[in-house]
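**Student:** sequence-free structure coming up:
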């Protein structure tokens, strides 16, 4: 536990306990479930069934105050907490938290919509602009390359003709 750093993280107008492990923030899931009225065992099973969340779980054995034996504490990356909470049914939480969770879910829908539409649209617009510029400049470089290649081919012929004419004109002056 000496390489873990305990922190408090602001989340949805409250503070949750977190730890830093290998440069990433993790939250203990059991207290969060308890605070919103969810059964921990069911939520643990739900996390472990999820193809993404189960790969990110960090389990640490620790001795809680007053306990003789070590217990498993299940941590989920803070970055996964929104996805987990978004999947919580409002029918399974404390009634006094239902409105707050519904409001949170609406915000999640809006944020996802903004991400996949507005922000992605601006991002794709910038990519398309750069692609157009790239192809325009590439075409210009290709034309310049063709002109240079043509110049290399005709330059010796023009120089030879010029030298020949200059030599002829000098011969005529001396005669």
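**Tutor:** Okay, I see it. The structure presented is a predicted model; accordingly, all values stated were derived computationally and were not measured.

**Student:** C-alpha from now on. contacts and neighbour counts both.
**Tutor:** Will do.

**Student:** The host helix or strand of residue 73: what's the following helix or strand?
**Tutor:** Assigned by DSSP states H and E, residue 73 belongs to strand 71-77. Sequence order places helix 78-86 as the next helix or strand after strand 71-77, per DSSP H and E.

**Student:** Can you spell out which helices and strands pack onto that next one?
**Tutor:** Counting contacts by 3 or more C-alpha pairs under 8 Å, 6 or more residues apart in numbering; DSSP states H and E, helix 78-86 is packed against strand 24-28, helix 98-114.

**Student:** Could I get the buried residue list for the longest one?
**Tutor:** Spelled out, that is helix 98-114. By 16 or more other C-alpha atoms under 10 Å, the buried positions in helix 98-114 come out as 98, 101, 104, 105, 108.

**Student:** Out of these, which comes closest to residue 157?
**Tutor:** Closest approach to residue 157 among the buried residues of helix 98-114 (C-alpha to C-alpha): residue 108, at 72.0 Å.

**Student:** How many neighbouring residues does the residue lying closest to the closest one once chain neighbours are set aside have?
**Tutor:** Setting aside the residues directly before and after it, residue 108 is nearest to residue 86 in space (C-alpha to C-alpha, 6 or more residues apart in numbering), at 7.4 Å. By other C-alpha atoms under 10 Å, the residues close to residue 86 number 17.

**Student:** dropping in the other structure now:
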């Protein structure tokens, strides 16, 4: 890795609810990795080894002035490669309080790659300004009235709005959609334009056929999908490359207002124990091969 002089300038940018220090040099953006890895509660030595092995061509040592005024060499990764590194992280190895964020991020990356390879383009939903919590308050008040007047469950009421505006959560509504959404809810209350219970259940976009695994052909062999017992245990460990349809379903149900914490807790526990057993088997295998 080459050593670069002190960077032109350093800026602080938001990144999925956190902040990154981005150093610009020669038209290329880099981010110091030690603060990110330490902040996620992971072992720096093992991640440093991974960076040198898998991202060698895009890792540099940049001398930066720290908060105490002293110059220090920082291991930095090209910002354009940060997504790739984050996809290699096992959620079970990060702090519990940020585990859901890592899982959500990796699932979003899976969806982005799928959109790119199947449709040839990806639209960033964050490119359009979303409504704020304050802007959505009147809509939630209208939903509360709908639930009370029509004796609905909250997920059912949310699903009506989600289906009408082609979103999976209220947070995705734009400011311009709030007023029409309120009018739609009021029309249901006044005119009784309710779907049957069976139709409401059909509004949940939960479809995970076996073709879901087609996008993971680079990881899973066709023979592993013949029967449950042929599916390798290593694929059950969330590491960014493996499929996680159960995690996606739970995320969608959560977006629809369902309480799924216990189910997610059990899923994460199962994945954690599988990962531990996998490491034990690998240790035994290495010992036998000596």
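**Tutor:** In hand now; what should we look at? Not measured: the values here are computed from a predicted model.

**Student:** From the buried residues of helix 98-114 of structure 1, pick the one nearest residue 64 of structure 1.
**Tutor:** Distances from residue 64 of structure 1 to these, taken as C-alpha to C-alpha, are shortest for residue 101 (29.5 Å).

**Student:** So for the helix ranked longest in structure 2, what gets flagged as buried?
**Tutor:** Ordering each helix of structure 2 by length in residues (DSSP state H) puts helix 261-289 first. Neighbour counts over helix 261-289 of structure 2 (16+ other C-alpha under 10 Å) mark 264, 268, 271, 272, 274, 275 as buried.

**Student:** Quick check: which helices or strands does it pack against?
**Tutor:** When contacts are defined as 3+ C-alpha pairs under 8 Å, 6+ apart, helix 261-289 of structure 2 sits against helix 245-255.

**Student:** can you confirm residue 182 of structure 2 is in a helix?
**Tutor:** Yes. Using DSSP: H, G, I helix; E, B strand; the rest coil, the assignment for residue 182 of structure 2 is a helix.

**Student:** Report the contact partners of it.
**Tutor:** Residue 182 of structure 2 makes contact with 138, 139, 142 under the criterion C-alpha atoms under 8 Å, 6 or more residues apart in numbering.

**Student:** could you show me where the strands are in the stretch 1-150 of structure 2, in order?
**Tutor:** Counting by DSSP state E, counting those that start in this stretch, the stretch 1-150 of structure 2 has strands at residues 3-4, 9-15, 18-25, 28-32, 59-65, 71-78.

**Student:** of those, which approaches residue 164 of structure 2 most closely?
**Tutor:** strand 9-15 (30.6 Å).

**Student:** mean deviation of that closest one from structure 1?
**Tutor:** In the superposition with structure 1, the average deviation recorded for strand 9-15 of structure 2 is 1.4 Å (mean C-alpha distance after the TM-score superposition for structure 1).

**Student:** Look up the counterpart of that strand in structure 1, residue range please.
**Tutor:** Using TM-score structural alignment, strand 9-15 of structure 2 lines up with residues 5-11 of structure 1.

**Student:** in the matching stretch, what's buried?
**Tutor:** By neighbour count with 16+ other C-alpha under 10 Å, stretch 5-11 of structure 1 contains the buried residues residue 9.

**Student:** What does residue 49 of structure 1 correspond to in structure 2?
**Tutor:** The equivalent of residue 49 of structure 1 in structure 2 is residue 53 (alignment by TM-score structural alignment).

**Student:** Helix or strand: which one has residue 162 of structure 2?
**Tutor:** Assigned by DSSP H and E, residue 162 of structure 2 belongs to helix 154-165.

**Student:** That helix packs against which elements?
**Tutor:** If you count contacts as 3+ C-alpha pairs under 8 Å, 6+ apart, helix 154-165 of structure 2 packs onto helix 133-150, helix 175-191, helix 197-202.

**Student:** and the angle for it with helix 133-150?
**Tutor:** Relative orientation of helix 154-165 of structure 2 versus helix 133-150 (axes from the mean of the first three to the mean of the last three C-alpha atoms, to 10 degrees): 120 degrees.

**Student:** what distance separates helix 154-165 of structure 2 from the centre of its chain?
**Tutor:** In terms of C-alpha atoms, centre = their mean, to the nearest Å, the gap separating the centre of helix 154-165 of structure 2 from the centre of its chain is 23 Å.
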